[in-house]
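Visitor: pasting the structure only:
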């Protein structure tokens, strides 16, 4: 007996649902579980868990001077809050006041000073003030964007500005809540006298896209060697050997940059 068209369509849809449920809900996941058990992939598939955490996820070491420190994290190394700050190169003006937030430039400046203090090196870098905020001025001209300078404001400082004058005009501190760009000020970062190549590497002051990068650059690891060796009573050469042992090269020999797995390195230090 021929089934009604509507019933035949519903039965065909039901069969398709059952087939795709088996294929995509059971067979497909089981296939990848099996692939994850292949030697060489099992560590990554299982999360590479160790007693102290996972070697695939960056974590904080609490500024303990005995340990190598990870790069910054926009989510405070919380795996459930992975993500970036979404701040880009144009983020140079802080939001001042009780509910304010620092710009990306000020975050970089603050971190650089903190790393410099921890490692006993010069933490200064271009476009940063001595007190660790973005060295940025709002410059007002008589004719909008041109003409003589009539007013200058240090937009990221509410107290003493990082420089007293600009082109002969006294620099004012900022007033919280004022939008100097909207008032006609030209936002002007000031390079300052910091070296073009800062002592503190870029990955020491910037977070990764995920906020959970488990690696740091060999340059940042090398910067931390004197402190770690001193705190642990180890020769610096021995600490550098451990860095070399836990440094991975470029993917396929040409993609990306070498990296040092911080957790593995710290575990090796504990073992040493």
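Guide: Yep, it's here. These numbers were taken from a predicted model, which means no experiment stands behind them.
Visitor: CA only for contacts and neighbour counts going forward, please
Guide: Will do.
Visitor: just give me the residue closest to the centre of this structure.
Guide: residue 207 (0.1 Å; C-alpha atoms, centre = their mean).
Visitor: residue 33 sits in which helix or strand?
Guide: Per DSSP states H and E: residue 33 is located in helix 28-36.
Visitor: who are the packing partners of the following helix or strand past that helix?
Guide: Next in sequence after helix 28-36, counting helices and strands by DSSP H and E, comes helix 42-45. Helix 42-45 is packed against helix 28-36, with contacts defined by 3 or more C-alpha pairs under 8 Å, 6 or more residues apart in numbering; DSSP states H and E.
Visitor: structure two is appended below for comparative analysis:
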């Protein structure tokens, strides 16, 4: 019996070393060499202080900043440890109530007109750092008023921070909320 188990045990140990340790370390090393910023989390720094990541949304709530899309993580918004979709289907009362509350909040804050889906619904991970240009444009008047800036300046900033689809057709236009808010802080007002 030992003669039959020894090769199986040896194979498990070998494959664990190769696929569980060797492969991940090799890929991590290659990534850190080829794409160091991305391999280290695409962190955004101000001086020597890390203020966020381009890959994880942040919960901006004041009138002076552009707001992200709703977060599905709870109890804290944009908590990466609680990442994951809500798994609520289109007929779920909880989803319907959450969307209605988000619509009411946006309407109460002065955002009128047709709201894009990302304004009222969380992304699959609940951590999406991007919003659509339409949602950003819907917030221009509110942000400009709160900062005492001309709407044209804020609109130009939104336009400059809008990232177009890769190769012109892969993906959707999007705006990274953290980068937009940092650019907004760089404006006087």
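Guide: Received, thanks. Note that this is a predicted model, so its numbers are computed, not measured.
Visitor: what TM-score do we get after superposing?
Guide: The TM-score (TM-score structural alignment, normalised by the length of structure 2) is 0.83; 179 aligned residues with a C-alpha RMSD of 2.0 Å.
Visitor: on that earlier part again, so which elements touch the helix holding residue 33 of structure 1?
Guide: Looks like helix 28-36 of structure 1 contacts helix 42-45 (3+ C-alpha pairs under 8 Å, 6+ apart).
Visitor: against structure 2, where does the helix it packs on fall?
Guide: Aligned by TM-score structural alignment, helix 42-45 of structure 1 falls on residues 36-39 of structure 2.
Visitor: residue 106 of structure 1 -> structure 2?
Guide: Matched across to structure 2, residue 106 of structure 1 falls on residue 97, judged by TM-score structural alignment.
Visitor: that match should be in a helix, yeah?
Guide: Yes - counting by DSSP: H, G, I helix; E, B strand; the rest coil, residue 97 of structure 2 is found in a helix.
Visitor: look at it and say how many residues are nearby.
Guide: Using other C-alpha atoms under 10 Å, residue 97 of structure 2 has 11 other residues around it.
Visitor: contacts for the match of helix 42-45 of structure 1?
Guide: The contact list for stretch 36-39 of structure 2 (C-alpha atoms under 8 Å, 6 or more residues apart in numbering) reads 28, 31, 32, 43.
Visitor: what's the mean deviation for that stretch versus structure 1?
Guide: Stretch 36-39 of structure 2 differs from its equivalent in structure 1 by a mean of 2.3 Å after superposition (mean C-alpha distance after the TM-score superposition for structure 1).
Visitor: with adjacent residues omitted, what lies nearest to residue 82 of structure 2?
Guide: Excluding the flanking residues, the one nearest residue 82 of structure 2 by C-alpha to C-alpha, 6 or more residues apart in numbering is residue 73, at 5.4 Å.
Visitor: residue 116 of structure 2 maps to what in structure 1?
Guide: Using TM-score structural alignment as the criterion, the counterpart of residue 116 of structure 2 in structure 1 is residue 201.
Visitor: sorry, back to before: quick check, the residue nearest to residue 82 of structure 2 in a strand?
Guide: No - counting by three-state DSSP, residue 73 of structure 2 is not found in a strand; it is coil.
Visitor: surely it meets residue 126?
Guide: Yes - Residue 73 of structure 2 is within contact range of residue 126, at 5.6 Å (criterion: C-alpha atoms under 8 Å).
Visitor: when those two are compared, which one has more neighbours?
Guide: residue 126 (25 against 20).
Visitor: any idea what that one aligns with in structure 1?
Guide: Under the alignment (TM-score structural alignment), residue 126 of structure 2 pairs with residue 211 in structure 1.
Visitor: give me the distance between that match and residue 256 of structure 1.
Guide: Between residue 211 of structure 1 and residue 256 of structure 1 the computed distance is 17 Å (C-alpha to C-alpha, to the nearest Å).
Visitor: next: residue 202 of structure 1.
Guide: For residue 202 of structure 1, the distance to residue 256 of structure 1 (C-alpha to C-alpha) stands at 15 Å.
Visitor: for residue 212 of structure 1, same thing?
Guide: To residue 256 of structure 1, residue 212 of structure 1 is 17 Å away according to C-alpha to C-alpha.
Visitor: so where do the helices sit in structure 2?
Guide: Using DSSP state H, the helices of structure 2 run over 2-15, 23-34, 36-39, 93-108, 117-120, 133-147, 151-161, 177-186.
Visitor: how far does the match of helix 42-45 of structure 1 sit from the chain's center?
Guide: Distance of stretch 36-39 of structure 2 from its chain centroid, counting by C-alpha atoms, centre = their mean, to the nearest Å, is 17 Å.
Visitor: go on, stretch 213-227 of structure 1?
Guide: When distances are taken as C-alpha atoms, centre = their mean, stretch 213-227 of structure 1 is centred 14 Å away from the chain's centroid.
Visitor: quick one on the thing from earlier: out of the helices of structure 2, flag the one nearest residue 68 of structure 2.
Guide: Proximity to residue 68 of structure 2 (C-alpha to C-alpha) singles out helix 177-186 among the helices of structure 2, at 6.2 Å.
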